[in-house]
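> Give me the fold of what follows.
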Amino acid sequence: MHDNNETPDYLQMILTRTRNDMRLAFTIFSQLFAELPEQLDGIQDALNRRQYDLARQITHKLHGSMSFCGIENIRKQAEHLEQCLVNKNYDAINRYWFQLQQCALDFTKQQQTLLSGLSGDNV
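Below you'll find the predicted structure:
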């Protein structure tokens, strides 16, 4: 039905994590969609101010949320960025930050579809 190499099946990931509890999955994704832009803005602001420890803290929280939900593409990029910040590898920060933003954008573009699929509002 879908090509796993192209588009991750976020619905299947969250339903697996929640043991097919649609209401819980909807709540978790709603929370993710609410927090993700705030976290990204916080990371961007901290990086702009060279507050690398704060950027690492926010990235760590984002990493944990994505791990819990099984959102592997964002989780991996958050992990890479977090490691760069921990290791003070400032040269690689921009690359991983850009990749993290791209993965997050791809995810958020599917917000309406994902939440509709979990709420039973399939059109």
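
> okay, CA-based contacts and neighbour counts for the rest of this
OK.

> Find the nearest non-adjacent residue to Cys103, please.
By the measure of C-alpha to C-alpha, 6 or more residues apart in numbering, the closest residue to Cys103 outside its immediate chain neighbours is Ile74, 5.5 Å from it.

> Show me what the host helix or strand of that neighbour is packed against.
Using DSSP states H and E, Ile74 maps to helix 72-86. For helix 72-86, the contact count by 3 or more C-alpha pairs under 8 Å, 6 or more residues apart in numbering; DSSP states H and E identifies helix 52-69, helix 90-108 as packing neighbours.

> what's next to the longest one, contact-wise?
Around helix 90-108, the neighbours that count as contacts under C-alpha atoms under 8 Å, 6 or more residues apart in numbering are Phe33, Leu36, Leu40, Asn73, Ile74, Gln77, Ala78, His80, Leu81, Cys84, Leu85.

> Another for comparison:
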Amino acid sequence: MILTDLSILIADDNEMNRWLLAEQLGCWSDDITLAVDGREAWHFLQYQKYALVFLDVNMPGLTGFELVKKVRAGSANESSQVIAVTAHVQSHQKHLLIADGFNDCLIKPIVLADLQRIISAWRTPTGDADSRYYANSVLEKVDSNRELGRQFLKKLFQELPVQLVKLEQALQGQSAELALDITHKMHGSFCFYGFNDFRNIAGRLEDSLIAGELAEARQHFQQLLEKCNRLLGMQADVLTCIGTERL
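Presented below is the predicted three-dimensional model:
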């Protein structure tokens, strides 16, 4: 199935690697941009927003490591999903790449199953997500067990308002350590539920708190608060959707 809303950038100085990855990703998108090196990739990343960015970590000009730092420091793709592509990292070392700013890692030679995992894990809704998006995200996590999905959602809807109040109080009281602890738990919850749009914002909030940037953290909190309030406002619809056989 072609997902024409899924814009993708592939940056690799090896022509064969670029072509092969583009051919594989063609299963999911017909909106794929190719960059021949890190400098060309940076040109695209400054002005064009992509849903997924695949960066070879060892490119000339600008390496993938240098690029992801520039992207996270401020660009049109500051919150995009950036995937490291490398043949020189073992699976148990992926956390090192994530610590450098990548969202995930693909290890060469790349197989379709790994790309499927990336697409499923990191695809975010375009615009404001609706009730069906959240219901389907939970169903994917619970292997389509609707009753279990409803239980998990009810637990989230009960805990979320309490967490938001505690987080706001911690930020107002300049308690960065407490705010980080609450944010980390919320971030983990959004990852568990598969709410990628929430996970992106919570991740940026967590990064700001780790860096000690409280003013920036408060801005991210306001974004998170607005999204959470919208989600809580549609909770009845989400629960209805998760109980519907055909979504």
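
> TM-score of the superposed pair?
After superposition, the two chains reach a TM-score (TM-score structural alignment, normalised by the length of the first structure) of 0.89; 118 aligned residues with a C-alpha RMSD of 1.5 Å.

> related to what we said a few turns ago, can you list the contacts of helix 90-108 of the first structure in a markdown table and add neighbour count and distance to Ser119 of the first structure?
Compiled in a markdown table, the contacts of helix 90-108 of the first structure are given as follows (neighbours: other C-alpha atoms under 10 Å; distance: C-alpha to C-alpha, whole Å):
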| residue | neighbour count | distance to Ser119 of the first structure |
| --- | --- | --- |
| Phe33 | 16 | 15 |
| Leu36 | 18 | 20 |
| Leu40 | 19 | 26 |
| Asn73 | 18 | 24 |
| Ile74 | 24 | 23 |
| Gln77 | 23 | 29 |
| Ala78 | 28 | 28 |
| His80 | 21 | 33 |
| Leu81 | 28 | 33 |
| Cys84 | 20 | 38 |
| Leu85 | 21 | 38 |
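
> of all those residues, which comes closest to Asp9 of the first structure?
Each of the contacts of helix 90-108 of the first structure was checked against Asp9 of the first structure using C-alpha to C-alpha; the closest is Asn73, at 11.2 Å.

> so how far is Asp45 of the first structure from that closest one?
For Asn73 of the first structure, the distance to Asp45 of the first structure (C-alpha to C-alpha, to the nearest Å) stands at 23 Å.

> all helices of the second structure, in order?
Ranges of helices in the second structure, per DSSP state H, are 15-25, 38-47, 64-73, 94-99, 112-122, 131-141, 146-172, 176-193, 196-210, 214-233, 235-242.

> equivalent range in the first structure for the fifth one?
Helix 112-122 of the second structure lines up with nothing in the first structure when matched by TM-score structural alignment.

> Buried residues of that helix, list them for me.
Leu115, Ile118, Ile119, Trp122 (16 or more other C-alpha atoms under 10 Å).

> Ignoring the adjacent residues along the chain, who's closest to the first one?
Spelled out, that is Leu115 of the second structure. Here the nearest residue to Leu115 of the second structure in space, its sequence neighbours aside, is Leu25; by C-alpha to C-alpha, 6+ apart that works out to 7.5 Å.
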